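In: sequence first, predicted model second:
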Amino acid sequence: MAPTSKSRAQPPYLTKDAFPKHFASSSIRQVTYSDPTAARISSQNSSIRSIAWNSASTLVATGGPDRTLRVWNPERNNVRNSTELKGHAAMIETVAFNPAKEGELCSVSPDGVAKFWDVRTRTCINEVKGLGGAFTLTWHSNGQSLVVGNKEDVLHVLSPSQPTPISSHPQGKQTNQIAFCWSGSKIFATTGPDGKTRILDYPSFDPKYRLNYFPEDDPRTEFTLNGHTSSCLSVALQPTGRYLATGGSDAVISLWDTADWICQRTITTIAGPVRSISFTHEGSYVAGGSEEGSGIEVHHVETGDLVHAFKTAGPSPIVSWAPTKYVLAYTDLSVLRTVGLESSQK
């Protein structure tokens, strides 16, 4: 699966003026990764439920209703060059690579099963059952544990090597997407229908911050980020750690300064509910995915300005920038596409 040749070096940083020029270059390609099996099985707008890059940007994984986890070499879009991992009995909701091991990843299904995979050997190395309607997961930065959330609003802590959860933590309110901070000491949990984001201590799962004008035993004492008028659906931490982005069903992305937790700016031009958020590898630009409209907007984080828009044939609910280069993976008309690879990369 690993690329057979090294990719051409990408610019370490693109300015606001250089960003659209870079992607308008004739050397930059849009690539489609067609999986005929998945396309036949799903009649949904997008058969792909999740996209994940490994830490080296050499592999990109997808999962969806066909119950197959597929791992692509982004430089080779023929399905024969991909790795197919089978074993789930239900659709795959989310997949994510271990941040400390380039060839290890986890996938979860709503039948309550999480599977850990070794891409090199194409084998399932561990399985955890009984997780309820699992649909979201986030890895700790050390790669030794991860948290899986289910539709019953319970967060389970798992180990890649243990067949049962390390611990389970009921949340008492609708919990949507979750993400770790880079140090692994905090978890960000988006909620609905109130549009808030909770900041939880890890591993206690207690509120990390509290207000000082309510009694300690008053539930209002928990400090939360209140950035949306309806359910908060998605969350992503900037690679530099300065900003946290949250996306809501109100079609808004809110950017929070992590030093004082004040909302610095909002992005309000996305067509519909923000299902996913992704920052570029150096943290200067952010994109949001929605199940409505067409096209993917890229905004400058420091100003909120729209710097570029990628054309798509339909809605793109899942977007994911590569961790080390200016390559965007996204869903479009039931398939995986990327934009940003140079023409010499095949």
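Out: All right, it came through fine. Numbers count the residues shown, from 1 in each chain.
In: all contacts plus neighbour counts: C-alpha atoms, from now on.
Out: Fine.
In: off-centre distance for the strand or helix carrying Leu233?
Out: Assigned by DSSP states H and E, Leu233 belongs to strand 232-237. Relative to the chain's own centre, strand 232-237 is displaced by 9 Å; criterion: C-alpha atoms, centre = their mean, to the nearest Å.
In: list the contacts of that strand.
Out: 176-179, 181, 188-197, 243-249, 273-279 (C-alpha atoms under 8 Å, 6 or more residues apart in numbering).
In: from the residues you listed, which ones fall inside helices?
Out: If you go by DSSP state H, the contacts of strand 232-237 have nothing in helices.
In: mind giving me the ChimeraX command for buried ones among the residues you listed?
Out: Filtering the contacts of strand 232-237 down to the buried ones (16 or more other C-alpha atoms under 10 Å) takes a single ChimeraX command:
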select :176,177,178,179,181,188,189,190,191,192,193,194,195,196,197,243,244,245,246,247,248,249,273,274,275,276,277,278,279
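In: tell me which of the contacts of strand 232-237 fall in strands.
Out: Residues of the contacts of strand 232-237 located in strands (DSSP state E): 176-179, 188-192, 196-197, 243-248, 274-279.
In: where along the stretch 201-346 of the chain do the strands fall?
Out: 224-226, 232-237, 243-248, 253-257, 262-267, 274-279, 285-290, 296-300, 306-310, 319-321, 328-332, 335-342 (DSSP state E, counting those that start in this stretch).
In: use this one as the comparison:
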Amino acid sequence: MGTYLEDMRSYFQRHNKQKEYVGHSSKVHTIAWNADGRRLASGSYDKNVTIFLFDNQRETLRKDFAYKGHGDSVDQLCWHPTNPEQLTSASGDKTVRIWDTRTHKCSATIPTKGENINITWSPDGQTIAVGNKEDLVSFIDVKSHKIRHEQQFKFEVNELSWNNTNDLFYLTNAQSGQGYIHIYNYPEMELIHSIHAHPGNCICIKFEPKGRYFATGSADALVSIWDAQELYCKRTLPRLEWPVRTLSFSHDGQLLASGSEDQTIDIAHVETGERVANINVAYPTFTLAWHPRNFLLAYACDDKDDRDRDRDAGTVKLWGLTDGR
């Protein structure tokens, strides 16, 4: 038996093909798989949320429906942590919307005070947190569709996340050019830890599926992996050269994909930090997400139309396929 690292390297030598799917008429900002891995959602500058159905046998995506209603760019979306039919989207139109894939309708529109850029759903499914361009974070009660609490910050707030047990709330931020992770107890929202994580603005944060550790990506082009209990940095991944915008852990928690403006997506072995595989890309990567059960990575870049370089392609790509797919 080889090691996990060797096994996965040889696996991705055989599974390194990709397919692309047109989902939008403009650039794709955000993608996410639902809880059971049967649907992929994408949000775009074209104001729409698109749902793709995933065929597990064929390992293909099929465009199912486009949700219209937002009046501005959809900057981030996320699914309910356990209900595979519900998702929420954050838009520059100063609203948050909750969508239901059974009815293909918007089940709630929640007005907010600013242009929304970051959104996350609590692990217990009861709360949606949304951050806007003015660094105000609003906590929305999912049942009543009302904002339960708002917190204004005096620094640049980037990505938001709860820990897996729902009692801590994390945000990545920048203060005078330095990157911090702030950890608050939840629901009280008192600051309990402030970690000076990066010499550059701390942009994104992702928890590993079991919640044992989390990763952050920074404007300094570094990815760092942290022990969630002890809050120490296990390792940093130094292979990228541009600000790290997007991160995703594989379903087994052992692989970490990182995307940036580099012409490569880095896939690292979490335990050693070594590269397992990489995907060559022609444009900056905005968003990526591992499938919740398979070693398939969905991602979207700032792609341009092959025939008209001034037009966005609006494509979503699926990587990790075999030659025969």
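Out: Nice, thanks for sending it over. Because the structure is a prediction, the values reported are computed rather than measured.
In: let me see the contact set for Glu127 of the first structure.
Out: Counted by C-alpha under 8 Å, 6+ apart, Glu127 of the first structure has contacts Val113, Ala114, Lys115, Phe116, Pro163.
In: mind running it again at 6 Å?
Out: Ala114, Lys115, Pro163 (C-alpha atoms under 6 Å, 6 or more residues apart in numbering).
In: likewise for Ala129 of the second structure?
Out: So Ala129 of the second structure contacts Ile119, Thr120, Ser138, Phe139 (C-alpha under 6 Å, 6+ apart).
In: ok so the second one is a strand residue?
Out: Yes: counting by DSSP: H, G, I helix; E, B strand; the rest coil, Thr120 of the second structure falls inside a strand.
In: now for Leu40 of the second structure: what does it line up with in the first structure?
Out: With the correspondence set by TM-score structural alignment, Leu40 of the second structure lines up against Val60 in the first structure.
In: with adjacent residues omitted, what lies nearest to Asn77 of the first structure?
Out: Closest residue to Asn77 of the first structure apart from its sequence neighbours, by C-alpha to C-alpha, 6 or more residues apart in numbering: Tyr33 at 4.9 Å.
In: tell me the residue in the second structure aligned with that neighbour.
Out: Checking TM-score structural alignment: Tyr33 of the first structure goes with Tyr21.
In: by contact count, what packs against the helix or strand containing that match?
Out: According to DSSP H and E, Tyr21 of the second structure maps onto strand 17-22. For strand 17-22 of the second structure, the packing partners by 3 or more C-alpha pairs under 6 Å, 6 or more residues apart in numbering; DSSP states H and E come out as strand 315-321.
In: run through who's touching the strand it packs on.
Out: By C-alpha under 6 Å, 6+ apart, strand 315-321 of the second structure touches 15-23, 296-300.
In: now, the most widely separated pair of those?
Out: The two members of these with the most space between them (C-alpha to C-alpha) are His15 and Gly23, at 23.6 Å.
In: the more surrounded of those two?
Out: Counting neighbours by other C-alpha atoms under 10 Å for His15 of the second structure and for Gly23 shows that Gly23 has the greater number, 26 against 19.
In: now do the contacts for the more buried one.
Out: Neighbour list for Gly23 of the second structure: Gly314, Thr315 [criterion: C-alpha under 6 Å, 6+ apart].
In: ok, it to Gly217 of the second structure distance?
Out: 27 Å (C-alpha to C-alpha, to the nearest Å).
In: circling back to that earlier point, matching residues in the second structure for the strand holding Leu233 of the first structure?
Out: On the second structure, the counterpart of strand 232-237 of the first structure by TM-score structural alignment is residues 202-207.
In: what's the average distance of the matching stretch to the first structure?
Out: Its matched residues in the first structure lie on average 0.5 Å from stretch 202-207 of the second structure after superposition (mean C-alpha distance after the TM-score superposition for the first structure).
In: ok, back up a step: the match of Tyr33 of the first structure and Gly37 of the second structure, how far apart?
Out: Tyr21 of the second structure is 17 Å from Gly37 of the second structure, by C-alpha to C-alpha.
In: can you check Thr127 of the second structure too?
Out: 22 Å.
In: and the two? which has more neighbours close in?
Out: Set side by side, Thr127 of the second structure and Gly37 show more neighbours around Thr127, with 21 against 18, by other C-alpha under 10 Å.
In: neighbours around Asp303 of the second structure, how many?
Out: There are 21 residues near Asp303 of the second structure, going by other C-alpha under 10 Å.
In: same check, this time on Pro203 of the first structure
Out: When neighbours are counted by other C-alpha under 10 Å, Pro203 of the first structure registers 12.
In: the strands in the stretch 51-200 of the second structure, which residues?
Out: Using DSSP E, counting those that start in this stretch, strands in the stretch 51-200 of the second structure cover 60-67, 74-79, 86-91, 95-100, 105-111, 116-121, 127-132, 136-141, 146-152, 156-162, 168-175, 178-185, 191-198.
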